[in-house]
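Student: Give me a 3D structure for the following:
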Amino acid sequence: MLLRGLMITTMLTSIVIVLAGVLAIPVALARMSPRRWLRWPADLFVEVVRATPLILQLVYIYYVLPSIGIRLEPFSAAIIGLTLNYTAYMSEVYRSGIAAIPRGQREAALSLGLGPSLTFRKVILPQAFRIVVPALGNYLIALFKDTALASVVTVQELMFTGQIIAARNYQYFTIYTITAVLYFAVGYPSALLVRRLEAWSSRSLQPTRGRNA
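Tutor: Alright, predicted model coming up:
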């Protein structure tokens, strides 16, 4: 049962990190847009998410939305709540990475005949991604642990499964120790991967020497 719970936790983490990683890009661009009709809704979304706890967002989606006719399965509600939360936070990471790229690179690309869309995809985004890789890796680890909050919408992920088993047999020390070991077995390798990504990112951002240097 615990391994099944770990599988659900891993599935939640994988799905949410991909969805949030993709959705955070247009949110970041909307917040950087000079058009207020784009910027204001994105600002409102990010500030509301950041100003309210994740557990409240999950409860609202699963328990409050049915009162207006929107009913979701527990797993779907968990995915939506976690994705919205991490989209808001990761959009700020993307925004800082994009803002860190010198404006001259964008101007040089445009002067060479590249359109704004192609300039962003080929010049700005790859460099910004290298800058934000370490932060995104840390969010991956945080998300893996935050999936435990999905238990409030009755998703039987690893932590909730441990609670159910412990409540049945009262072997709290054994069950929660095994649960902690399973979290560590996935979380620690993820942390090592993030370290490698940080090292790769720092090397790729170092200016290359010229041949005559």
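Student: going forward, measure contacts and count neighbours with C-alpha atoms only.
Tutor: Will do.
Student: ok, residue 153 to residue 109 distance?
Tutor: Taking CA to CA, to the nearest Å as the measure, residue 153 falls 48 Å from residue 109.
Student: Next: residue 195.
Tutor: Shown here: residue 195 relative to residue 109, a distance of 32 Å by CA to CA.
Student: More neighbours: these two, which one.
Tutor: The residue with more neighbours, out of residue 195 and residue 109 and counting by other CA atoms under 10 Å, is residue 109; that gives 18 against 15.
Student: Please enumerate the helices of the protein.
Tutor: 2-32, 36-51, 54-59, 74-99, 103-111, 116-119, 125-146, 158-169, 172-205 (DSSP state H).
Student: quick one: buried residues of the third one?
Tutor: Pointing back at helix 54-59 there. By neighbour count with 16 or more other CA atoms under 10 Å, helix 54-59 contains the buried residues 54-55, 57-59.
Student: out of those, who's nearest residue 48?
Tutor: Each of those was checked against residue 48 using CA to CA; the closest is residue 57, at 10.1 Å.
Student: I'd assumed residue 81 was in contact with that closest one.
Tutor: Yes - contact criterion CA atoms under 8 Å: residue 57 and residue 81 qualify, at 6.2 Å.
Student: Can you lay out the buried residues of helix 54-59 as JSON lines showing distance to residue 200?
Tutor: As requested, the buried residues of helix 54-59 are exported to JSON lines (distance: CA to CA, whole Å):
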{"residue": "54", "distance to residue 200": "32"}
{"residue": "55", "distance to residue 200": "34"}
{"residue": "57", "distance to residue 200": "35"}
{"residue": "58", "distance to residue 200": "35"}
{"residue": "59", "distance to residue 200": "39"}
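Student: Of the residues you listed, just say which sits nearest to residue 202.
Tutor: Of all the buried residues of helix 54-59, the one sitting nearest residue 202 is residue 54; the distance, using CA to CA, is 31.7 Å.
Student: State the distance from the closest one to residue 86.
Tutor: Using CA to CA, we find residue 54 at a distance of 9 Å from residue 86.
Student: cool, and residue 117?
Tutor: Spatial separation of residue 117 from residue 86 under the definition CA to CA is 25 Å.
Student: Looking at the two, which one has more neighbours?
Tutor: Regarding residue 117 and residue 86, a neighbour count based on other CA under 10 Å identifies residue 86 as having more, with 25 against 10.
Student: which residues touch that one?
Tutor: 16-17, 20 (CA atoms under 8 Å, 6 or more residues apart in numbering).
Student: this one as well, want them side by side:
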Amino acid sequence: MLADLPAVPAALFIGGQLAKGAAVTLEITVLAEALVLVMALLIALMRLSPWRALRWAATLYVEVLRGISALVLLFYLYFILPLFDITLSPMATGVIGLGLTFSAYGSEIVRSALVNVSQGQRDALRALDFPPGVGLRRIILPQALPVMLPPLGNQLVELMKTTSLVSLITLTDLTFAGGQLITTLGQQALIWSLVLLCYFAMAWPLTVLVRRYESHLTAWRRPKE
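Tutor: Here you go, the predicted model:
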């Protein structure tokens, strides 16, 4: 079918459809990652809480979501919740489903980075009578952030690639757009190759940005010439 179209209009059509799908993929990635960061920090702090009830609730959250398939969770949110009069849009379903799934893993990254800060720092905060929130924001987090940033950056890239699952709940993301183009034009090898290149083109800048931010955060550790 593709051979029946003039080369330039066909290229513009394919490029336009893939660009629209890529925009949806990036939108889901940004919104879901925002949810991941908020929930990961919250759950990590609950895991480190002195109150047993909070620790148990956070542990249950992590274990349940790590044991559930992200795809099945998306199906449950999109197809089962309406049976209980709770209806989510495809975009909200994708953001919430992926955000919750990845926040369970992200919380362990954040927790381990916070625990990595030496006990001496915490003792000093208590000795100086720092409010817990101020101590966390100004002393603990700045030291933990360089430790948690590389694995969180890898998780961000993985989240972006996992957004392909939302194509199964009617969202026209990059994967769904590629499938539609194959249905319309054929040429599976060409279309899927372009989709692969699009995912790489979106993932590589994310990796570079995370590395640059990590380098900026750890600049003080490098010896000055």
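Student: quick check: stretch 30-42 of structure 2 aligns to which part of structure 1?
Tutor: When stretch 30-42 of structure 2 is aligned against structure 1 using TM-score structural alignment, it corresponds to residues 14-26.
Student: Other residues contacting that stretch?
Tutor: Contacts of stretch 14-26 of structure 1 from elsewhere in the structure, counted by CA under 8 Å, 6+ apart, are 79, 82-84, 86-88, 90-91, 94, 140, 143.
Student: can you name the two of those residues that are farthest apart?
Tutor: 79 and 94 (21.0 Å).
Student: Who has more neighbours out of those two?
Tutor: residue 94 (26 against 23).
Student: quick one, what contacts the aligned partner of residue 106 of structure 1 in structure 2?
Tutor: The equivalent of residue 106 of structure 1 in structure 2 is residue 122 (alignment by TM-score structural alignment). Applying CA under 8 Å, 6+ apart, one finds that residue 122 of structure 2 lies in contact with no residue.
Student: Please apply the same query to residue 4 of structure 1.
Tutor: Contacts were defined as CA under 8 Å, 6+ apart; by that measure residue 4 of structure 1 touches 157-158.
Student: Quickly note the distance from it to residue 154 of structure 1.
Tutor: Taking CA to CA as the criterion, residue 4 of structure 1 is separated from residue 154 of structure 1 by 15 Å.
Student: same deal with residue 15 of structure 1?
Tutor: Going from residue 15 of structure 1 to residue 154 of structure 1 by CA to CA gives 18 Å.
Student: likewise residue 114 of structure 1?
Tutor: As defined by CA to CA, residue 114 of structure 1 lies at a distance of 50 Å from residue 154 of structure 1.
Student: cool, and residue 54 of structure 1?
Tutor: Distance check for residue 54 of structure 1 against residue 154 of structure 1: by CA to CA, it reads 15 Å.
Student: Then residue 38 of structure 1?
Tutor: Separation of residue 38 of structure 1 from residue 154 of structure 1 (CA to CA): 36 Å.
Student: repeat for residue 112 of structure 1
Tutor: Residue 112 of structure 1 is 55 Å from residue 154 of structure 1, by CA to CA.
Student: Which one of the two is surrounded by more residues?
Tutor: Neighbours were counted for residue 112 of structure 1 and for residue 154 using other CA under 10 Å; residue 154 has more, 15 against 9.
Student: which residues touch the equivalent of that one over in structure 2?
Tutor: Under the alignment (TM-score structural alignment), residue 154 of structure 1 pairs with residue 170 in structure 2. The neighbourhood of residue 170 of structure 2, defined by CA under 8 Å, 6+ apart, consists of 90, 176.
Student: one more time with 10 Å, if that's ok
Tutor: Residue 170 of structure 2 makes contacts with 90-91, 176, as judged by CA atoms under 10 Å, 6 or more residues apart in numbering.
Student: now do residue 43 of structure 2
Tutor: Residues near residue 43 of structure 2 by CA under 10 Å, 6+ apart: 37, 49, 54-55, 57-59, 61-62, 103-104, 106-108, 110-111.
Student: ok, now residue 23 of structure 2?
Tutor: When the contact criterion is CA under 10 Å, 6+ apart, the partners of residue 23 of structure 2 are 17, 29, 172-174.
Student: okay, now residue 161 of structure 2: neighbour count?
Tutor: 19.
Student: how much space between it and residue 57 of structure 2?
Tutor: The span separating residue 161 of structure 2 from residue 57 of structure 2 equals 29 Å under the rule CA to CA.
Student: Show me what residue 135 of structure 2 lines up with in structure 1.
Tutor: Checking TM-score structural alignment: residue 135 of structure 2 goes with residue 119.
Student: and that match, how many neighbours?
Tutor: By the criterion of other CA under 10 Å, residue 119 of structure 1 has 19 neighbours.
Student: Please apply the same query to residue 41 of structure 2.
Tutor: Applying other CA under 10 Å, we find 19 residues neighbouring residue 41 of structure 2.
Student: where's it relative to residue 189 of structure 2, distance?
Tutor: In this structure, residue 41 of structure 2 and residue 189 of structure 2 are separated by 42 Å, where distance is defined by CA to CA.
Student: now do residue 147 of structure 2
Tutor: Shown here: residue 147 of structure 2 relative to residue 189 of structure 2, a distance of 41 Å by CA to CA.
Student: who's more crowded, the two?
Tutor: Counted by other CA under 10 Å, residue 147 of structure 2 and residue 189 do not tie: residue 147 has more neighbours, with 20 against 9.
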